[in-house]
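> sequence and predicted structure, then a few things I'm wondering about:
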Amino acid sequence: MRLLAFAGLFAGFGATAGATDYPVTVTDLAGRSVEIKAEPQRIVVQDGRDLFALTLLDREDPLKRVVAWNNIVSRSDPQTWNLFKSTWPESAAKALDMKFGDEGQINIEQAVAAKPDLIIYQVRVRKALDDADLLKRFDSLGVPVIMIDTEMEPTVNAPKTVSLLGKVLNREKEAREYTDFYATRLAEIRKAIEGAPKPKVFVEAKAGQKGADFCCFTHGDVYWGKLISEAGGINLGSSLVKGRTGDVTIESVISAAPDVYVMTGSPFSSDGSVSPPFGFGAHKQKVSAALGALERRKGFDLVKAVRDHKVYGVYHQLYASAMNLYAVELLAKAFYPDHLKGLDPDADLHKIVAEFTGLPKGVPVVFGAKAPEASN
């Protein structure tokens, strides 16, 4: 019921939204009131995965306003970055990669030198901002900072983030198109699986990044753990690790007897990575081969989900992306195939790319797949 109401909220919002009238005061995802005096033309982006949100809004060129950022995409998924770079070469070359620390550390002198009229931060790094008193320092320089969230409360805040950025960047129509679609699909999934028994799910985050012999890094009640829960599963990582994230032995996974095993993957640039190369420009055969090889690791034949052929792979970067709707769809369909027979995550993904972005028509994209049946 909560999500059905959520869908209605966005539908109602869309009926009255128009072009942004500046100056405008918005409330960001940290609950801060921020005044934007004019349409931003030069922005600094703390987390490079927010490129996916910008792609939904500035469809003709999602990098055109970015003057400095942390280009995580180039390091965590070079094949996707190559696609963006080849599609928008001038703006891609212009944007300075400042390689900010993952917890929000920033060189304020470099950032100010880029002459931004907006800085975008993820809520999860708020502590670093407060510790360094950066919000007050940017305020004294007349540079507005807005905080967004696609990670801590993914399905609640990803559409809110798109709506907020749409308002700030004068892209309300584009934001509304995506958030309406998001809310409708989410409500349909929740209604279909309401009351059904929840499967136990183990998610191996960044599967294969440290090589073929490593297992298993997972998320607790954050990031992928949240998305597992939002898709209707019981995230085993929440009870297997003490902190937000951590390593779990294969023996612990075997004992936990997951009904479904999920591997998240990306074509990481790190040496020795054999992670499934999901993303834009991906090839299904390479993804399937990587998933199959990881399934055949020592001890995996004893994992319940592997024996039951309930192993799935999904694009790792979606845990921090406004496009996380695909992850929820794929996972929910894997958890409840009989309840969601009509749901087609890949068709919806292609709709999102074709209708809500300016990426090349027909660009190959593989964000998820069922692993081949393992033969040990």
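Perfect, thanks for sending it.
> going by C-alpha atoms from here, please, whenever you check contacts or count neighbours.
Noted.
> residues in contact with H219?
With contact set as CA atoms under 8 Å, 6 or more residues apart in numbering, H219 has these partners: V203, E204, A205, G225, G237, S238, V241, R244, T245, G246.
> no, scratch that, I was asking about V201
By CA under 8 Å, 6+ apart, the contact list for V201 reads I228, G233, I234, N235, L236, P258, D259, V260, Y261, V262.
> neighbour-wise, which of those residues leads?
Across those, neighbour numbers were computed from other CA atoms under 10 Å; N235 holds the maximum, 27 neighbours.
> surely that one meets E204?
No. No contact is recorded between N235 and E204 when judged using CA atoms under 8 Å, the distance being 11.0 Å.
> got the buried residues for stretch 8-26?
Neighbour counts over stretch 8-26 (16 or more other CA atoms under 10 Å) mark F10, A11, G14, T20, V26 as buried.
> grab the nearest non-local neighbour of the first one.
When the adjacent residues along the chain are set aside, F10 lies closest to D180, with 6.1 Å between them (CA to CA, 6 or more residues apart in numbering).
> state the distance from the one you found to A15.
Separation of D180 from A15 (CA to CA, to the nearest Å): 11 Å.
> re earlier: what is the nearest of the contacts of V201 to G48?
I228 (23.3 Å; CA to CA).
> A helix includes the closest one, no?
Yes. The assignment for I228 (DSSP: H, G, I helix; E, B strand; the rest coil) places it in a helix.
> how about it: what's its closest non-neighbour residue?
Spatially, and ignoring its direct neighbours in sequence, I228 is nearest to N235 (5.9 Å; CA to CA, 6+ apart).
> comparison target below:
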Amino acid sequence: MSLVLLAACSDGNGDASASSEKRTVVDALGREVKVPQNVERILMGGQKMLYTTALLNPDNPTDKIVAWPEDLKENDKATYDRYVEKFPKIKDIPTTGEIYNNTMSLEQALESRPDVFVVNAGVFDAAKDAGIVDGLEKAGVPTVTVDYFIDPVKNTEPSIRMMGQLLGREKQAEDFINYYEKKVNKVADRLAEKKPAPTPTFLWRAPGYFDCCSTFAKSNLAQIVNFAGGLNLGDEMIDAKQGQVSPEALAGKNPEVIIATGADWDQGKTPVKEGNYVPLGYSESKEEAQKALHDVVGKQPAVREVDAVKSKRTFVAWHHFYDSPYNFLAVEMFAKAMHPDLFGDIDTEREVQDLHDKFLPIEASGTFWTGLE
């Protein structure tokens, strides 16, 4: 990378006096980072950040975004299509490679002339190893992290707050944080008052997309299971944040509740054959999802004999709760599944509708949660 290009990128981001004025933000990793007082150009480390920017600026959710990878289009096509239908200019935003598979380069990052680089905490080290973080820093471009994946219970609110600061949407960020806190505190407070025994629960990660049976442990949706009154069995079964167990190992744990995840994977980057997974999201009907869940469970003889299946306490949640600020919906859904006597007043469909009515620019449609009937 030439010094000329580095200089051009550090000097060409807008008004010189504006870029010299700094403010300090605290990112999801707790790092205090100096960023321009008025950020105008943001390089996103993931297109899924649209989940966040749409909350904060529903009239113009791509404001200030100058480039991003295509992970939303590749992994959540139904959501991507809804936003493109309403905001066609999304298709015109330049795209980059992705950090997780080492296809984003420093050259790509600098080409977008960003004021700041926003990256998921889970791939921050990979971005450093690739030379992107240090290279941008030498060009005067700070990197900040968000996190809905590693420690969602702790990091969702600071991630939203920081993004509100970067986008100049502080009030909108605080409005959503207050809403979010009300939802999760309702669950936490009721559990603290009633003190039910944790419900042994197996998180079945993307059946059909992954071989049976992939699961989460000690972070991500597993953390939400534990927060919402469950005992996440994957914590005892795997040593990584996500990994495989055999159907027989799952059956040996005999969970009281199974929560699978599903999404619209037949048209993504890695298409999955219809009938082998549970389709959830904006395009899917409850009837289709329920039939698919029944079929997926039926293909696993060991799994279909566990108590969670026999008692019809087997559910499926939208997979992308695992990496979005909408994870409070998973808190509510999981709590109701694991403790129906305590949370029978939670109407999951109404909660999805309320989120869209209050914060999002697209209409609620499709299915984000259902179960065996």
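Nice, I can see it. Not measured: the values here are computed from a predicted model.
> got a TM-score for the pair?
The TM-score (TM-score structural alignment, normalised by the length of the second structure) is 0.88; 345 aligned residues with a CA RMSD of 1.8 Å.
> looking at the contacts of H219 of the first structure, which are in strands?
V203, E204, T245, G246 (DSSP state E).
> so where is stretch 253-264 of the first structure in the second structure?
Under TM-score structural alignment, stretch 253-264 of the first structure corresponds to residues 250-261 of the second structure.
> quick one: end-to-end distance for that stretch.
First-to-last residue span, stretch 250-261 of the second structure, CA to CA: 16 Å.
> distance between it and the chain's centre?
How far stretch 250-261 of the second structure lies from its chain's middle: 23 Å, per CA atoms, centre = their mean, to the nearest Å.
> now stretch 324-343 of the second structure
How far stretch 324-343 of the second structure lies from its chain's middle: 16 Å, per CA atoms, centre = their mean.
> would you mark the buried spots in it?
Buried residues in stretch 324-343 of the second structure (16+ other CA under 10 Å): 324-339, 342-343.
> which part of the first structure lines up with that stretch?
By TM-score structural alignment, stretch 324-343 of the second structure lines up with residues 321-340 in the first structure.
> for the matching stretch, measure first residue to last.
Counting by CA to CA, you get 24 Å between the two ends of stretch 321-340 of the first structure.
> run through the residues that contact the most centrally placed residue in the first structure.
For the first structure, the residue nearest the mean C-alpha position is S321 (2.2 Å; CA atoms, centre = their mean). Neighbouring residues of S321 of the first structure by CA under 8 Å, 6+ apart: R49, D50, F52, A53, T150, E151, A158.
> tell me, stretch 219-234 of the first structure lands on which residues of the second structure?
So stretch 219-234 of the first structure is aligned with residues 216-231, judged by TM-score structural alignment.
> so what's the residue count around the counterpart of D134 of the second structure in the first structure?
Under the alignment (TM-score structural alignment), D134 of the second structure pairs with K136 of the first structure. Per other CA under 10 Å, the neighbour tally for K136 of the first structure reads 14.
> equivalent analysis for P69 of the second structure, please.
Neighbours of P69 of the second structure using other CA under 10 Å come to 22.
> do the same with E85 of the second structure
Using other CA under 10 Å, E85 of the second structure has 12 other residues around it.
> I'd guess it is in a helix, am I close?
Yes. Counting by three-state DSSP, E85 of the second structure is part of a helix.
> ok, now which ones touch the residue lying closest to G135 of the second structure once chain neighbours are set aside?
Nearest residue to G135 of the second structure, sequence neighbours excluded (CA to CA, 6+ apart): L106, at 6.6 Å. The contact partners of L106 of the second structure, by CA under 8 Å, 6+ apart, come to A130, G131, I132, G135, L136.
> show me where the stretch 151-300 of the first structure has its helices.
Taking DSSP state H, counting those that start in this stretch to define them, one finds helices in the stretch 151-300 of the first structure at 154-168, 172-193, 224-230, 237-240, 250-256, 284-295.
> can I get those helices in CSV with distance to V123 of the first structure?
Formatted as CSV, the helices of the stretch 151-300 of the first structure follow (distance: least, CA to CA, whole Å):
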stretch, distance to V123 of the first structure
helix 154-168, 10
helix 172-193, 20
helix 224-230, 16
helix 237-240, 21
helix 250-256, 32
helix 284-295, 32
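> many thanks, have a good one.
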